[in-house]
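>>> Make a model of this:
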Amino acid sequence: MSVRLDRIVTRGGDQGMTSLGDGARIRKDAPLIEAMGCVDELNAVVGLVRLHCPGRDELARIQNLLFDLGAILCIPERGDDRKLVARGVIWLDAEIIALRESQQPLTSFVLPGGSVGASWAHMARVVARRIERRVVALDQPRLASGVMFLNRLSDYFFVLARHMNQDGKTDILWQRGVG
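Purely as a prediction, here's the structure:
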């Protein structure tokens, strides 16, 4: 697939409408556009995670998979997310297992924070959860695999955050009743 972006300023959205991949026009506040915008937001957050976690090539792969998910959302009649499971969920399962190998079992909930990179990974985790909620709300059976991918992606960012906190050694643990 070739992409060519000759014009960035199109003025096509000046009246609160945008185009889907199939050419259909839709309001910018439609639930589908909200889900797509959240995918874009997560991709930007993953870019920030990459800044603080050099050498983790899987983050670039995740960004590409997020673009794939955005493309699936963008073409409602033809978008099929089944390949996202084969390329995303199974692969993320293996990545999670590899990261967890050096982490001690948790004895408390983890508060977002620790290192800067871990904080951004936690931010990626919560944005992934928000997208998951938005995609579930679309109530489209064709997106079931996308929901599974997003669920697994948030798990991945949780274990990545722990990895970035010295495999959990510098995690900030929840202390009940403190505060």
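>>> CA only for contacts and neighbour counts going forward, please
OK.
>>> In this structure, what residue spans correspond to helices?
Here the chain has its helices, by DSSP state H, at 31-52, 58-74, 82-84, 90-100, 116-138, 144-164.
>>> What is the neighbour count of residue 100?
18 (other Cα atoms under 10 Å).
>>> for it, what are its contacts?
Residues in contact with residue 100 (Cα atoms under 8 Å, 6 or more residues apart in numbering) are residue 159.
>>> so which of the helices of the chain gets nearest residue 4?
With Cα to Cα as the measure, helix 58-74 is the member of the helices of the chain nearest residue 4 (15.1 Å).
>>> Not counting that closest one itself, show me its contacts.
Taking Cα under 8 Å, 6+ apart as the rule, helix 58-74 contacts 20-22, 32, 36, 39-40, 43, 46-47, 50, 78-81, 84, 88, 146.
>>> to compare against the first, here's another:
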Amino acid sequence: MGKRLTQIATRTGDDGTTGLGNNTRVSKNSPRPHAMGDIDELNSHIGLLLCEPMEDALRQLLTDIQQQLFNLGGEISIPGYELLKDEALAQLDDALKTHNARLPRLQEFILPNGTRAAAQAHVCRTVARRAERSVVALQQAEEMRAAPRQYLNRLSDLMFVLARVFNLGQADAEVYWQSDKLARDQAGD
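As a prediction, the model looks like this:
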């Protein structure tokens, strides 16, 4: 992708269209720009997560993921182009294996809270799920390879795991959903 922006306010999108990497224009409300926007939003939320204190290895992992999300966004912006490599998915699989091994077994669903870093990781998880749904919608409209969808699916899983890692060692940071309390409250007990 050798083309770089030299001017930001081009006004070419004033008509409700956006330019793709192959120099075609599409409606900003079509599936491809939706997927591109959700991936961009996810990358920005990861940037916000990187403002939090964390282990150097986690910081490097998240920075690598940001690089891969740029590759993914580039791939989505150019129909038929492949930028996301198999190694990117393998990195997520390795990180899931490594960080899952650090965590106690879940006994129940957990609420998306805890430390600020954990809460932000949960935001990243939900935005990754939305980006995945946008890519699925795009794949239903156009032929695409599976890697973009698979990457976002794994990334949302990893963000859940990292939220738990950020809460690890913090007293009362991981709050379990109390489904039985809800049933008791509804029954009037």
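>>> Quick check: TM-score for this pair?
The TM-score (TM-score structural alignment, normalised by the length of structure 1) is 0.91; 176 aligned residues with a Cα RMSD of 1.7 Å.
>>> thinking again about what came up before, format the helices of structure 1 as JSON lines; extra columns: distance to residue 10 of structure 1.
Formatted as JSON lines, the helices of structure 1 follow (distance: least, Cα to Cα, whole Å):
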{"stretch": "helix 31-52", "distance to residue 10 of structure 1": "18"}
{"stretch": "helix 58-74", "distance to residue 10 of structure 1": "18"}
{"stretch": "helix 82-84", "distance to residue 10 of structure 1": "31"}
{"stretch": "helix 90-100", "distance to residue 10 of structure 1": "37"}
{"stretch": "helix 116-138", "distance to residue 10 of structure 1": "27"}
{"stretch": "helix 144-164", "distance to residue 10 of structure 1": "30"}
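>>> of those helices, which approaches residue 172 of structure 1 most closely?
helix 144-164 (9.8 Å).
>>> other SSEs contacting the closest one?
helix 82-84, helix 90-100, helix 116-138 (3 or more Cα pairs under 8 Å, 6 or more residues apart in numbering; DSSP states H and E).
>>> cutoff 10 Å now
Applying 3 or more Cα pairs under 10 Å, 6 or more residues apart in numbering; DSSP states H and E, one finds that helix 144-164 of structure 1 contacts helix 31-52, helix 58-74, helix 82-84, helix 90-100, strand 110-111, helix 116-138.
>>> Please identify the most buried of those.
Compared across these, helix 116-138 shows the largest average neighbour count, a mean of 21 (mean count of other Cα atoms under 10 Å).
>>> Show me what counts as buried in stretch 169-188 of structure 2.
For stretch 169-188 of structure 2, a neighbour-count test (16 or more other Cα atoms under 10 Å) marks 173, 174 as buried.
>>> Give me the contacts around it.
Contacts to stretch 169-188 of structure 2, defined as Cα atoms under 10 Å, 6 or more residues apart in numbering, come from residues 106-115, 118, 163-164, 166-168, 189.
>>> Any quick ChimeraX command for the buried ones out of those?
Buried members of these, defined by 16+ other Cα under 10 Å, are picked up in ChimeraX with:
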select :112,113,114,115,118,163,164,166,167,168
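>>> The residue nearest the centre of structure 1: what's its closest spatial neighbour, skipping adjacent residues?
By Cα atoms, centre = their mean, structure 1 has its centre lying nearest to residue 128, at 4.1 Å. Using Cα to Cα, 6 or more residues apart in numbering and skipping the chain neighbours, the partner closest in space to residue 128 of structure 1 is residue 154 (5.4 Å).
>>> wait, isn't that neighbour in contact with residue 132?
Yes. Counting by Cα atoms under 10 Å, residue 154 of structure 1 does reach residue 132; the two are 9.1 Å apart.
>>> Let's see the distance spanning stretch 170-179 of structure 1 from one end to the other.
20 Å (Cα to Cα, to the nearest Å).
>>> go on, stretch 76-95 of structure 1?
30 Å.
>>> thinking in terms of the whole chain, how far from its middle is it?
13 Å (Cα atoms, centre = their mean, to the nearest Å).
>>> Stretch 16-26 of structure 1 now?
A distance of 23 Å separates the centroid of the chain from that of stretch 16-26 of structure 1, by Cα atoms, centre = their mean.
>>> What of stretch 43-50 of structure 1?
Taking Cα atoms, centre = their mean, one finds stretch 43-50 of structure 1 lying 10 Å from the centre of the chain it belongs to.
>>> what does it contact?
Counting by Cα under 10 Å, 6+ apart, residues outside stretch 43-50 of structure 1 touching it are 37-42, 53, 56-60, 62-67, 116-125, 127-128, 157, 160-161.
>>> Can you tell me how far the closest residue to residue 122 of structure 1 other than its chain neighbours is from residue 26 of structure 1?
Distance criterion Cα to Cα, 6+ apart; nearest residue to residue 122 of structure 1, sequence neighbours excluded, is residue 112 at 5.8 Å. Plainly put, residue 112 of structure 1 is 36 Å away from residue 26 of structure 1 if you go by Cα to Cα.
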